Each structure stands twice: as C-alpha cells, then as structure tokens.
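Engineer: Got a sequence here, can you model it:
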Amino acid sequence: MDNNPSILSHVSIGTNDFERAIAFYDAVLPTLGCKRFMEHPGAIAYGKQYPEFWVGTPFDGQPATVGNGTHIGFIAPTKEAVHAFYEAALAAGGKDDGAPGGRPDYSEPYYGCFVRDPDGHKIEAAFSYEQLE
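Structural biologist: Okay, here's the model as predicted:
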C-alpha cells in the first residue's frame, strides 16, 4: 500500500545558473524541513521523505524560462516557518513577491508568502490551520 500523500511524483524547474540556484534552494528549503535527496549531473532533488522538487539545467540545452501564471507552493508547518522561508529566500538572492501574512481571499486560516527565486520562478510557503485538523 502506498502511504505517499502527494498527488504528484515530482516538480522540476529549470535554471540558467545551476550553482546559484542550488545555493539558493540549499539555504531556503531547510526552513521547511526539506533536504537534498538526490544529485545527478546538472540536477538536484529536494524533499522530506522522497525527491519531489528538482532543480536543474534544461535537458534540451536551451535557456530555462519562467512560466507565466506558474508557481510552486511549499507547505510550511507553522507561521514562523513561513517567515523563515521568506527571510532565507531574500537573504539568498530571492525577490519579494508577497510578504508573509494572511490571505483572506484564499481562505481565512491561510497564511503565506511569495518570492521569486534568482531565475524568476515564483515560489510560495503557506501555512493553514486546516493542516492541523
């Protein structure tokens, strides 16, 4: 029986500066309890229990681009983790795209932040009291 709660196998994003991207995610993802899981030439996977978030150079050798309307949302275990994620991201070269705070348009207990990584990918950390139920 599969105990994996995710509906996705993994998510991959491209980078045009592999070392810079890895330094960024090495600094940011531990704030949410994530670690490096796998490494291949030009690609590194992060996760808590399995490799579910990959960062790498595009396989086809073309420049990596950012998807308009696309973002990756990470689960934060607490509001404090949302702040730690945000602060680590800015310190590691990310850009603010929505400071930590409530998002009543999403739902009342939703609390999150948005950041652009050094390649321009939009990433989010979010906590919801609904996670505790």
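Engineer: contacts and neighbour counts: CA atoms only from here.
Structural biologist: Noted.
Engineer: Check which helices and strands the top helix by length along the chain is in contact with.
Structural biologist: Counting by DSSP state H, the longest helix found in the chain is helix 79-91. Contacts defined by 3 or more Cα pairs under 8 Å, 6 or more residues apart in numbering; DSSP states H and E place helix 79-91 against helix 18-28, strand 110-116, strand 122-128.
Engineer: Contacts for the next helix or strand after it, please.
Structural biologist: Sequence order places strand 95-96 as the next helix or strand after helix 79-91, per DSSP states H and E. For strand 95-96, the surrounding residues in contact (Cα atoms under 8 Å, 6 or more residues apart in numbering) are 89, 90, 114, 115, 116, 117, 118.
Engineer: burial of the first one, as a residue count?
Structural biologist: Applying the criterion other Cα atoms under 10 Å, we find 25 residues in the vicinity of residue 89.
Engineer: What's the separation between it and residue 39?
Structural biologist: 22 Å (Cα to Cα, to the nearest Å).
Engineer: Then the fourth one?
Structural biologist: According to Cα to Cα, residue 115 and residue 39 sit 24 Å apart.
Engineer: Please generate a structure for the following sequence too, so the two can be compared:
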Amino acid sequence: MLDHIAVQVSDVEAAAAFYLRVFAPLGIREAMRFPRDGAFVVGLCGPDGAPRFWLGPSTGGPSRELHVAFAAPSRDAVDEVHRIAVATGAEVLHAPRVWPEYHPGYYGVFLRDPDGNNVEAVRQERVET
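Structural biologist: Coordinates of the predicted model:
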C-alpha cells in the first residue's frame, strides 16, 4: 500500500548501518545515496531494488516515535533479524513470537533503532481456522 517512507535521523550513517546489518535477512540493501545540505540521504530497498525506505538528516523540531514494520520472507528471517539485533547491542522491545492478538499467523520481533524508533520484522502467514 505504501510507495515509500522517509525518516529523519540524527546520524544518517549510523542509521543506515543499523538497518543494513540488522534487516539484511529480509533482503534490505542500499539502493542509492545522494548529498543534501552537507549530509547524505540514503535510499534502502528490498529484493525489488526500488528505494522505498529513506533515511535523511534531521531538520530539528519535535520528535515522535515512529513504527515501521518490514515484511519478512519467513519466520527464520525474523529470528535472524533478532539474532543480529542482539549481537549489535540493539534494544529488543519484544523477542520473536506469534502475536495472536493481531492474528494467529503474525510472527514478529520489535526493536529500537539508533534514534529510538520502534522497528519490526514481521512474517504474516495465513492460518486456517
């Protein structure tokens, strides 16, 4: 449904390194980067190669927690995101598990990125009832 999302971060390089390493099991990689106002804007993509998740320098102002969920190809990929997040010292908000309150096939891990945002890797499977 979304075409793309852009997030303003305090340190583009640190944020890009976090997303590229932690979410690598989902196929997320850098698609492009370009300079802007003495810093860089980085576009990340999934397997289709289209930059849909953008990181840019913060322009100040009030901050709010953002929640972004990345689609995972399997539960194993969700577990691998969790493993990498723990290895990098990221804060784990909720370890991987099924979230039946969302629906029985919802399997996800919730983390904090370097700017305090709530980021998730999720595998949504259809479960016959």
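Engineer: ok, back up a step: please pick the buried ones from the contacts of strand 95-96 of the first structure.
Structural biologist: The neighbour count (16 or more other Cα atoms under 10 Å) marks 89, 90, 114, 115, 116, 117, 118 as buried among those.
Engineer: Just give the nearest non-adjacent residue to the aligned residue in the second structure for the second one, would you?
Structural biologist: If I follow you right, that is residue 90 of the first structure. Aligning on TM-score structural alignment places residue 90 of the first structure opposite residue 86 in the second structure. Leaving aside its sequence neighbours, residue 86 of the second structure sits nearest to residue 92 (Cα to Cα, 6 or more residues apart in numbering; 7.2 Å).
Engineer: How about residue 78 of the second structure?
Structural biologist: Per Cα to Cα, 6+ apart, closest to residue 78 of the second structure is residue 121, 5.7 Å.
Engineer: Run through the residues that contact that neighbour.
Structural biologist: 23, 69, 70, 71, 72, 78, 81, 108, 109, 110.
Engineer: Report whether the expected contact of the third one with residue 120 is present.
Structural biologist: I take that to be residue 70 of the second structure. Yes - applying Cα atoms under 8 Å as the test, residue 70 of the second structure and residue 120 come out as touching, 6.0 Å apart.
Engineer: Provide the secondary structure category for the alignment partner in the second structure of residue 118 of the first structure.
Structural biologist: Per TM-score structural alignment, the equivalent position to residue 118 of the first structure in the second structure is residue 114. Secondary structure for residue 114 of the second structure, judged by DSSP: H, G, I helix; E, B strand; the rest coil, is coil.
Engineer: how much space between residue 127 of the first structure and residue 64 of the first structure?
Structural biologist: Residue 127 of the first structure is 29 Å from residue 64 of the first structure, by Cα to Cα.
Engineer: Over to residue 108 of the first structure?
Structural biologist: On the measure of Cα to Cα, residue 108 of the first structure and residue 64 of the first structure end up 36 Å apart.
Engineer: Of the two, which one has the most company?
Structural biologist: Between residue 108 of the first structure and residue 64, counting by other Cα under 10 Å, residue 64 is the more crowded of the two (17 against 12).
Engineer: can you pull the contacts of the more buried one?
Structural biologist: So residue 64 of the first structure contacts 14, 15, 16, 57, 58 (Cα under 8 Å, 6+ apart).
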